[in-house]
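Engineer: Predicted model, plus sequence, below.
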Amino acid sequence: MKLTIQLFAGIAERLNTSQLFFEFDGDTPTASILKEQLSAAYPEAASQIRSSFLAVNQMYAPADTILRAEDELALIPPVSGGDGSSSPEYNKQDSPQTQEHRTEDGLFLITDAALSVEATTKLVITANHGATLTFVGTTREMTGDQRTIFLEYEAYVPMALSQMSAIGAEISERWPGVQTAISHRIGKVDVEEISVIIAVSSPHRSDCYDASRYAIEKLKQTVPIWKKEVWEDGSEWKGHQLGPWNPMN
């Protein structure tokens, strides 16, 4: 069975491609067996492949998921960063046009243009909500003794938007009435520039605080967006920093 697999972040750099055309060896293709075969076929990226999750049709797939040739497959390294590897040989071509992708309800945005705190916050302000809280994430210059020149973000856009929308739905279920909007930057983000905005509103302020914290932590766990730190003397995709990564928990 011939399978097409999308690659991102450090795995794409290590293998110098954003797409693999792979001949599956066997009669019952599952997510776990495919990862085993990919690890054997590409030993230079085996550790990254093993720590990744397979997405099937833009959903994280359990290990026993049966794969079909027509499925949209993507190998997802730990999100909120990549897999900790980099290669100077892999370079993406910058798009001459602004990329902007938004969910149908307008609440969730991925773009390579500068983000607007006012525009994102305006999406959640309503007449019956007395509290609005906006979280803004920016590029930090110094991490210990390491000086960051800029960050570079990459996203599996359709799945990222779907996961962001799911976060909004989870928040609405946990805190009824809370409205959520998330905007995330991709591409190059310089020091002090905004990479992410999360705006929440509710009738009362306590729910705003709780929902905002939940949104950023969930985004860093499940949304397929990766961050590369670029320094004066090198670069590195930053992986999940909270131990073993499982976006399905």
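Structural biologist: That came through fine.

Engineer: Please count neighbours and contacts with C-alpha atoms only from this point.
Structural biologist: Fine.

Engineer: end-to-end on stretch 176-195?
Structural biologist: 28 Å (CA to CA, to the nearest Å).

Engineer: Check stretch 224-244 too.
Structural biologist: Counting by CA to CA, you get 16 Å between the two ends of stretch 224-244.

Engineer: ditto for stretch 122-134
Structural biologist: Start-to-end span of stretch 122-134 (CA to CA) is 10 Å.

Engineer: Then stretch 119-131?
Structural biologist: End-to-end distance for stretch 119-131: 17 Å, by CA to CA.

Engineer: and here's the other structure:
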Amino acid sequence: MSTTAEAGAASITHSNASSSVLDPANFPQTKSSDSIYICLVYDPIDSQACLRFTRSPTAGANVLFLGTTRNNFDSRPVSRLSYSAYPSLAIKSLFAIAEDVQKKHGLEKIAIVHRLGEVKIEEESIAVSVSSGHRASGWRGAEEILERVKARAEIWKREWFADTGEVEEGVWRANKDRDAQGNVITKP
């Protein structure tokens, strides 16, 4: 990474502690280049660090999307979410998505940071930040990254509903069961 990119990536970095492949002590896990930064974290996402990484003097647009935990789903009260992943594959998938979308939309820089573990109501579970010469490619690129991450990345979501007395296991949910407008995707 360049010096500016290193500064942005360094401020995205967090630390933690525990045991196994998903042991928070083994995170953050990252993969980066001069123009792409991918990170899986257990700690809250530093959205400003994502913007610092993607900022560029030649970019006329910086787009930041933050996916947050809402307190409801299908009119049911949600108490919290938890994310699990296959980290090494998820990072490779996220990087491949970023490379492809970067080429397709002519994006300058991309940062994708995804939380693992428990994500409380109003906290961010994902940050997608992109920079581009103009806003149209930035908007389209950020949206495409998010949709591809939901469809392809080896990251799984578990949801707890407050109206079920907090079932210990929660409900595993597919990230791709809704489109960008929140409509249910019907399977053929």
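Structural biologist: Cool, got the structure. Only a predicted model underlies this, so the values are computations on that prediction, with no experimental measurement involved.

Engineer: TM-score of the superposed pair?
Structural biologist: Superposed pair, TM-score by TM-score structural alignment, normalised by the length of structure 2: 0.75. Supporting alignment: 154 aligned residues with a CA RMSD of 2.1 Å.

Engineer: Can you get me a residue count around the counterpart of Y83 of structure 2 in structure 1?
Structural biologist: Following TM-score structural alignment, the counterpart assigned to Y83 of structure 2 within structure 1 is Y153. Applying the criterion other CA atoms under 10 Å, we find 22 residues in the vicinity of Y153 of structure 1.

Engineer: Now do the contacts for Y153 of structure 1.
Structural biologist: Contact analysis of Y153 of structure 1 by CA atoms under 8 Å, 6 or more residues apart in numbering lists 185-189, 225-228.

Engineer: Spatially central residue in structure 2, please.
Structural biologist: I126 (2.9 Å; CA atoms, centre = their mean).

Engineer: Now the aligned partner of that one in structure 1: which helix or strand?
Structural biologist: Using TM-score structural alignment to pair residues, one finds that I126 of structure 2 aligns to V196 in structure 1. Assigned by DSSP states H and E, V196 of structure 1 belongs to strand 194-202.

Engineer: got the contact list for the residue nearest to Y42 of structure 2 when sequence neighbours are not counted?
Structural biologist: Of all residues not flanking Y42 of structure 2 in the chain, L116 sits nearest, at 5.0 Å (CA to CA, 6 or more residues apart in numbering). Applying CA under 8 Å, 6+ apart, one finds that L116 of structure 2 lies in contact with 40-42, 82-85, 125.

Engineer: Using a markdown table, please lay out those together with distance to Q102 of structure 2.
Structural biologist: Below are those laid out as a markdown table (distance: CA to CA, whole Å):
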| residue | distance to Q102 of structure 2 |
| --- | --- |
| L40 | 20 |
| V41 | 23 |
| Y42 | 26 |
| S82 | 29 |
| Y83 | 26 |
| S84 | 26 |
| A85 | 24 |
| S125 | 22 |
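
Engineer: residues contacting N62 of structure 2?
Structural biologist: Contact analysis of N62 of structure 2 by CA under 8 Å, 6+ apart lists 51, 54-55, 129-132, 135, 138.

Engineer: What of K35 of structure 1?
Structural biologist: 49-50, 54.

Engineer: before we move on, what SS does it have?
Structural biologist: helix (DSSP: H, G, I helix; E, B strand; the rest coil).

Engineer: same deal with T98 of structure 1?
Structural biologist: Criterion first, three-state DSSP; result for T98 of structure 1: coil.

Engineer: shouldn't it be in contact with T111?
Structural biologist: Yes - with contact defined as CA atoms under 8 Å, T98 of structure 1 reaches T111; the gap is 7.4 Å.

Engineer: Return the set of buried residues in stretch 184-201 of structure 1.
Structural biologist: 184-191, 193-201 (16 or more other CA atoms under 10 Å).

Engineer: State the pair within the contacts of N62 of structure 2 that is farthest apart.
Structural biologist: L51 and R135 (14.9 Å; CA to CA).

Engineer: Mind checking which of the two has more residues around it?
Structural biologist: Higher neighbour count among L51 of structure 2 and R135: L51, with 23 against 15, using other CA under 10 Å.
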